[in-house]
Every structure is written in structure tokens, then in C-alpha cells.
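Whatever this is, show me its structure:
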Amino acid sequence: MRKVSLGQSGINVSRLGFGCMGLAEFYGEAVSNNEAEKILEAALDRGVNFLDTADMYGSGRNEEQLSGFLKKHREDVVLATKFAFQRGEKGELLGMSNDPKYIKEACDASLKRLGVDVIDLYYMHRRDRNVPIEDSVGAMADLVKAGKVRALGLSEVSADTLRKANDVHPIAALQSEYSIVTRDMEAEMIPACRELNVALVAYSPLGRGLLTGAYRNESDFGKGDYRMMGNPRFSDGALEKNVSLVDQLAVIAEEKGVSLAQIALAWVVAKGDDIIPIPGTKKISRLDENIGALNVNLSATDIAAIEKAVPPEEVAGARYPESRSSTLNA
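Predicted structure coming up:
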């Protein structure tokens, strides 16, 4: 497994990371701690050392799921987690905070759940516009000085916010959704990241499963899957329209002799070593499939064909419901 630099942090991570969210919540039923550990062990055995979680995934459960694995492999992995969203005892979303005092409390709570002394990459999950970014990043920088955090990250912010934050403390990574069906990062954010030597960590590089070809109609989604709970890409007729685009991409994958997921991930990887996709899965077979994308070489002609097959303007539905769109590009 090839390693790449996590921006200006001096930390090297596997070319493909692992998004842990689905182990605890959102994509159907959660897996047991034992099953979570098995998939994480398999990922590490295959060279994947970059693990991504957040305190809100499963209301802390996802961090707890990692704790047993980390007890055995802490020095072998680069651990990323996040703060901002606040949830109640029943999992209800209570709000969001970037308050400096809250940031330090959230960090201590994550350290305890994870069972570690330091977080390698600590993200602001979303920006609260009511708190100056300089104040929030200042508090995050204090965590670096205290030895609780090694590097700082932001998620779903604007280019202006990224620059202001980087003036306070070097930002190692910006996390945002990026895939062949979500390309709005290309206009301003990717150029800003490259200007500042900030890595782009691409979550949902498989379009929340759309680009695996496994989800073609509502019956393909399991119980409790949030994609069927008002996500615009998968509701009100959008899924049917998007599946037609996926079918065009599948033709290219077949011509290359690879899977649909592999062609989609290979496209992200081909965009540059400073763009690190973090697909997640509950299945070792899918893990192997995802890693296999690193062996798919795309020519300029291949990339042009992929982008022609899935024009951004043809993708149906916003990536988040309108109620959550205010937290993006803040």
C-alpha cells in the first residue's frame, strides 16, 4: 500500500483510507464491536492505516467500536475524528457548537471513548457561523499544544474560511464529499487546498453507495438506512435518474475489466495524490474490491469518457436535504 502525505502535517497515510461511520449508523443496522474489529483488522492487514470516525456517529458508539482495535494497533494507524454536532440520549440532533470551551470538552470525551492519548487528525465537522473561525481554530491549536491532537482539519467549509483558519494554525486536511457524482469541490475548494498545501479527504467517494451499482430501487436499502429518509439523491424519482447515469459508467467499467466501484474510486485517485478517498464498508469482500481500485490505471481518454458519462448537471437531487444545506460551505 502506497503512502501519501496528509497535507503539511508530516503525517503519511495509506493512499486509500477507511470511513468507519457505516459500522455504527446511517447505512442500515450497526455491526457488533466484534464485527467492526474484524473489518478494521482486515483493512490494516491490507495496508489501510487511515481511519476516519466522528463523535456523532452512533452518538459516540463508532468511537467506542474502534477502542478495542486501537488498544492493539494504536501505533499502526492514523486516527481521525471530529467534533461539532451535539446529540441527545436517544440520538436526536440537538445542535452544533464550535465554542472553544465545548471543543476542548468534546476532544476529551473522544479521547476517552477511543481509549487513546492523542488524536492524529482532529476535524471541525461543520462550521458554526456564529463563532469566529479564528476563535474555534485557536482552541483546536491549544489542543495541539497540549499534546492531545497532532494535526487539524476542517470539513465542508468555504475557501475563505479555509484560508482564515490556516492563518491561525496550519490545516492538514479538508474533508468534503467528492466523487464523480459530486464535483462542486473542483471550482474553488481543490484549488484553495493546493494553494495552501492542504490534503482533500474525500468522503462518500462512491456516492453513498450509488456508484457500487448495488442500489437500484428502494427495496435494495436496509432497515433504518438514512438514504431512504429524505435524502434528495435517493428520493422523489432521483434514484431512477441517477441509476441511468451509473449504468453508463458501468459500460466503461466493463470495458476496462473492473467493477463499477473500482472505476469510480480510480477516478478519484487519478485526480491527484493530495486527494485521499475514504470509502467505508461492512464487508471484507467490498474492502478488497475498493483496494483493488488502486491497481486500475486510467488514461486521459478514460477519465474524459467517465466524466462524459456522468455530467455533473445530469445528477438528480442535492446531496443533502435543504434543512442541512446551511452547514455546507460555511
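
Only C-alpha atoms from now on, for both contacts and neighbour counts.
Fine.

residue ranges for the helices of the stretch 51-200 of the chain, please.
61-73, 100-114, 133-145, 159-168, 189-196 (DSSP state H, counting those that start in this stretch).

any idea of the angle the last one forms with helix 159-168?
Here helix 189-196 points in a direction 20 degrees away from that of helix 159-168 (axes from the mean of the first three to the mean of the last three CA atoms, to 10 degrees).

In terms of secondary structure, what does helix 189-196 contact?
Judged by 3 or more CA pairs under 8 Å, 6 or more residues apart in numbering; DSSP states H and E, helix 189-196 is in contact with helix 159-168, strand 199-203.

got CSV for the helices of the stretch 51-200 of the chain, with mean neighbour count too?
Formatted as CSV, the helices of the stretch 51-200 of the chain follow (neighbours: other CA atoms under 10 Å):
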stretch, mean neighbour count
helix 61-73, 19
helix 100-114, 18
helix 133-145, 20
helix 159-168, 17
helix 189-196, 17
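
Following up with a second sequence; could you model it the same way so I can compare the two?
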Amino acid sequence: MKKRRLGQSDLMVSEVGLGCMSIGTNIPTAKKVIEEAIDLGINYLDTADLYDQGVNEEIIGELIMDKRQDLILATKAGNRFEKGKDGWTWDPSKSHIKKAIKDSLQRLKTDYIDLYQLHGGTIDDPIDETIEAFEELKQEGLIREYGLSSIRPNVIKEYVKRSSIVSIMMQYSLLDRRPEEWFPLLGQHDVSVVVRGAVAKGILTSRPFSTLASKIQANGYLSYTANELKQVREQLADYHTLSINELALNYVLSSNVIASVVTGASRKEQVKENVQAIRADLLPAHILDELKQITKKDIYEQHR
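Predicted structure coming up:
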């Protein structure tokens, strides 16, 4: 599988990454998913300390021990939780981040994280303190690089300006093109985008509309009504020889600012389908332009 550079770093990540939140807590099943991903050339695994209150990290740590040196391992911090208790609180403080990394390293059975990400962020955070924490972790060799997982423009702009982040994880798809407004800024500063949500909660797949979440069937998705979603799906299905899923994944990878599209999978068959879908060279400029005509280009209204 092709790899792309993450920002200005030395990290080369596979165009498809594995979003590990979906692998579940059944270890034999999770093992099949992770092994399939690695066998198919995926080297980028993305998790977070919050997923299953650390259990996700524990499972990954157990399953990749003998392959650790070949993988780009990403996790996240910033959400303080107490194991066994519901909910979490936002805590981007230096003290929390420096404790959270130790816990994650222990669960992941490794002595370094390739990409450590702030799992959110607000403009009211002590941003300089947060950046200082990540910079110190980098100097200490506990992380190789750090990034941000956020869709808030005001937060993104501050980190691009004030930190040495190499990536931003953002929800981005044919149905959520809001990040495109910020691609020129990110490209100018050599900050890569790691994509999540590329198939828009299953809308951009061949799944029957009636099997999608009831909330989507009733209220639509973002600025799209349910009827608009049905129309877009029909247009995409009739548009090209590629499937909707193939169009969706290749579209988000068409920009040079994108480093990897992280796809979730609870079965190994889903991993294979996503990997086989990536053929970005099949979407020349005129097709990309036509896909943009079919879909909306909204912008973020809040947190600007």
C-alpha cells in the first residue's frame, strides 16, 4: 500500500489507517481485524485512552507486541476518566497529559508513541501549557510527534501558529466538506490531515438507507435532509463504475494535504473492502469537480 508523509515528520503512514475503536473487546475477533490490516499493508493504527476506558489500548498492546517496530501507533489524551465510572471530563493540563502518556504506554506495552494527539480542544484551554507538555514528551523520547484531533477552526489555527504539530485528525467526507476551507492554511504550514468519518456513518456505502441509524433516516446528516441524502446516494450510485464507498474514500485521498484515511472495522472483511477501495488515480480532476457539484461545500459556522 502507498504511504504518505505525516507533515514534516519522518513518519510514513499507509493511505488507509485502522481506527481501532471499532475492533471491540472480543480478543479473537480483534486479532483477526488487526492481522488482516497489517497483512494488507496498513501500518497506521489509531486509538485513544478513552476507548473502552483503556481496554482498547490494552488489547492493541497485546496483539502488536511482535510487530511494534513496523507500525505507526497513534493514541490520544485529554479526556480524564475514572475506570468503572461513567463519563469523563476535559483536561488538557500539562500534569494530566504527562500522567496519561505513562498510562497509555503501560497499556500499549511500548516505550514510545509515534503520534500522540490531543483528543479535542477549546479556545479557552491553556494552549501554551498543553503545547509545552507535548514538546517535553517529545524531548524525553516518549513520543515521536504530536498532533490534534479537532474540527474547531479557532483551535486549529492556534495550534498551527503556536506549535509544531504534524497532523490534525478531522471528520471529512463527500458529505462533510467543511475542512476543505482550511486545506490551504494546513498545506502552507506542512500540517497533514488524518481523516475520520470518510463514509459518513455508513451513508456513503452500499448499505440500504433503511439500515442506517434511525436518527439519520429521520433527520438527515449535517445540513442534508433525509431526502437529500437519498438523492445524493442515487446520484453517486449512478455516476461512475466505482461503488459509492470507492468514490467516498478516493475523494478524501485526492488532496495532497491528506496523509491517511482512518477507517473503522469490526470484521476483517471490512478491512479488506476498505483497502481494495483505494485507487485514487481513478479520480481525475474532472471527476473530482463533478463530485463537488453533486455535494455541498458547507463551512464551520461555530468556533471561528
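
returning to that earlier point: quick one: the helices and strands packed on helix 189-196 of structure 1 as a markdown table, columns for distance to A30 of structure 1 too.
Shown next, in a markdown table, are these (distance: least, CA to CA, whole Å):
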| stretch | distance to A30 of structure 1 |
| --- | --- |
| helix 159-168 | 33 |
| strand 199-203 | 19 |
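
mind checking which of those is nearest K282 of structure 1?
strand 199-203 (15.9 Å; CA to CA).

Flag every buried residue along the helix or strand just after the closest one.
The C-terminal neighbour of strand 199-203 of structure 1 among helices and strands, as given by DSSP states H and E, is helix 238-256. Within helix 238-256 of structure 1, the residues scored as buried using 16 or more other CA atoms under 10 Å are A238, L239, E240, N242, V243, L245, V246, D247, L249, A250, I252, A253.

Isn't V160 of structure 2 up against H189?
Yes: the criterion here is CA atoms under 8 Å, and V160 of structure 2 meets it with H189 at 7.2 Å.

Go through the helices and strands packed on helix 189-196 of structure 1 and name the closest to L44 of structure 1.
The closest of these to L44 of structure 1 is strand 199-203. By CA to CA, the value is 18.5 Å.

corresponding residues in structure 2 for that closest one?
Under TM-score structural alignment, strand 199-203 of structure 1 corresponds to residues 192-196 of structure 2.

what's the average distance of the matching stretch to structure 1?
Superposed on structure 1, stretch 192-196 of structure 2 shows a mean distance to its aligned partners of 0.5 Å (mean CA distance after the TM-score superposition for structure 1).

Contacts made by that stretch with the rest, please.
6-7, 166-172, 186, 252, 257-263 (CA atoms under 8 Å, 6 or more residues apart in numbering).

What is the end-to-end distance of stretch 73-90 of structure 1?
31 Å (CA to CA, to the nearest Å).

tell me, what residue is most central in structure 2?
A centroid search over structure 2 (CA atoms, centre = their mean) returns R196, at 3.6 Å, as the residue closest to the centre.

What sits closest to that residue if chain neighbours are left out?
Closest residue to R196 of structure 2 apart from its sequence neighbours, by CA to CA, 6 or more residues apart in numbering: Q171 at 4.8 Å.

quick revisit: which one of the helices of the stretch 51-200 of structure 1 lies nearest to E307 of structure 1?
Going by CA to CA, the one of the helices of the stretch 51-200 of structure 1 nearest E307 of structure 1 is helix 189-196, 17.2 Å.

R107 of structure 2 versus the residue in structure 2 sticking out farthest from the centre, what's the distance?
Distance from the C-alpha centroid of structure 2 peaks at D238, with 28.5 Å (CA atoms, centre = their mean). Distance of D238 of structure 2 to R107 of structure 2, computed by CA to CA: 47 Å.

ok, back up a step: ok, the residue nearest to R196 of structure 2 - contacts?
I151, P179, V195, R196, G197, A198.

Now with 10 Å, please.
149-151, 177-179, 193-200, 261-262 (CA atoms under 10 Å, 6 or more residues apart in numbering).

N227 of structure 2 too?
Q217, A218, N219, G220, R233.

what's the burial count for the closest residue to M56 of structure 1 other than its chain neighbours?
Nearest residue to M56 of structure 1 in three dimensions, chain neighbours excluded: F85, at 6.2 Å (CA to CA, 6+ apart). Residues near F85 of structure 1, counting by other CA atoms under 10 Å, number 22.

now the aligned partner of F85 of structure 1 in structure 2: how far from W90 of structure 2?
Counting by TM-score structural alignment, F85 of structure 1 lines up with N79 in structure 2. Distance, N79 of structure 2 to W90 of structure 2, by CA to CA: 5 Å.

hey, what's in contact with both of these two?
Contact with both N79 of structure 2 and W90 is made by residues H119, G120, G121, according to CA under 10 Å, 6+ apart.

what residues are up against whatever residue of structure 2 lines up with R286 of structure 1?
Mapped onto structure 2 by TM-score structural alignment, R286 of structure 1 lines up with Q270. Q270 of structure 2 is in contact with V33, E36, A37, T263, G264, Q276, counting by CA under 10 Å, 6+ apart.

Need the counterpart of V251 of structure 1 in structure 2.
Matched across to structure 2, V251 of structure 1 falls on D238, judged by TM-score structural alignment.

if we can go back for a sec, buried subset of the contacts of N227 of structure 2?
For those, a burial check counting by 16+ other CA under 10 Å picks out Q217, G220, R233.

tell me the contacts of the closest residue to the second one other than its chain neighbours?
So the one you mean is G220 of structure 2. With sequence-adjacent residues excluded and distances taken as CA to CA, 6+ apart, G220 of structure 2 is closest to A226, at 4.1 Å. A226 of structure 2 is in contact with F209, K215, I216, Q217, A218, N219, G220, counting by CA under 10 Å, 6+ apart.

next one: I278 of structure 1
In this structure, I278 of structure 1 makes contact with 14-20, 48, 50-52, 175, 201-206, 265, 290, judged by CA under 10 Å, 6+ apart.

burial measure for the nearest residue to it once chain neighbours are set aside, as a count.
Nearest residue to I278 of structure 1 in three dimensions, chain neighbours excluded: G17, at 4.3 Å (CA to CA, 6+ apart). Look at G17 of structure 1: counted by other CA under 10 Å, it has 24 neighbours.
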